[in-house]
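Q: after the sequence you'll find the predicted model.
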Amino acid sequence: MNKLDIYTVLVNIFEKRSKINFDENCDLKNENLFESKIMMPARELVLTLYDIEDYFSISIPEDVILSGRFNSFNNIYDIVKKLENSINFN
């Protein structure tokens, strides 16, 4: 899948789960999903994780989630892109 497709799918998933269109709100792409500008409920982030793993047929490693890297649109985009390209996170 090319980069544009990954981006478009993530924008759609996040719009469904957070009601935020990150394509229209570019200034929020680097914001922590739990902090005051977005305030995404934890359950919605878990559902977003499941949607991403299901759509892309990938498994996001537990250490990536626990390290706090699964916390913004851009970070999640980078994670998915790396997994799609089979690049090691370490």
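A: Nice, thanks for sending it over.

Q: CA only for contacts and neighbour counts going forward, please
A: Will do.

Q: Phe73: neighbour count?
A: The number of residues packed near Phe73 is 21, by other Cα atoms under 10 Å.

Q: for the residue lying closest to it once chain neighbours are set aside, give its distance to Asp23.
A: The shortest distance from Phe73 to any non-neighbouring residue, by Cα to Cα, 6 or more residues apart in numbering, is to Lys29 (5.0 Å). Look at Lys29 and Asp23: by Cα to Cα, to the nearest Å, they are 9 Å apart.

Q: ok, now Ile13?
A: To Asp23, Ile13 is 12 Å away according to Cα to Cα.

Q: for comparison:
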Amino acid sequence: MTELSKTNIMEEIVSIIKKLFETDITCIGKGYENEKLLGIKIRLNASQLVYVLLECERLFKIKIPQEDIVKGSFNTVNNIADIIYKQLKINQKPAI
């Protein structure tokens, strides 16, 4: 996969949610990227969040670290994009 910016990653996450659940979370307006996906505004449920996780792993060819899930970091578009960006950077490092 070619190098992606965080903005590109966020757009892909929004696209995943729209494709899976026919929900355009950008219609919330400014700041949508920091709204909790399980929160009152976006209203995904836990099983839907699992589908988002699996689709992100498939699309970006990464593994989301379990500690990011347990810590509750996999909760907003912005945070998910940070996790993915970090994993993509780790995967780019040459093996020694």
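A: Yep, that arrived. The structure displayed is predicted, hence computed values, not measured ones.

Q: TM-score for this pair?
A: Once superposed, the chains reach a TM-score of 0.82 (TM-score structural alignment, normalised by the length of structure 1), with 87 aligned residues with a Cα RMSD of 2.1 Å.

Q: comparing Ile13 and Asp23 of structure 1, which residue is more hemmed in?
A: Ile13 (20 against 15).

Q: contact partners for the residue nearest to the spatial centre of structure 1?
A: Geometric centre of structure 1, nearest residue: Ile76, 3.4 Å, by Cα atoms, centre = their mean. For Ile76 of structure 1, the contacting residues are Arg69, Phe70, by Cα atoms under 8 Å, 6 or more residues apart in numbering.

Q: quick one: map it onto structure 2.
A: Matched to structure 2 by TM-score structural alignment, Ile76 of structure 1 sits across from Ile80.

Q: what comes up buried for whichever strand or helix holds its match?
A: Per DSSP states H and E: Ile80 of structure 2 is located in helix 77-92. Neighbour-count burial for helix 77-92 of structure 2 flags Val77, Asn78, Asn79, Ile80, Ala81, Asp82, Ile83, Ile84, Tyr85, Gln87, Leu88 (criterion: 16 or more other Cα atoms under 10 Å).

Q: could you do stretch 47-63 of structure 2 as well?
A: Buried, per 16+ other Cα under 10 Å, within stretch 47-63 of structure 2: Gln48, Leu49, Val52, Leu53, Glu55, Cys56, Phe60, Ile62, Lys63.
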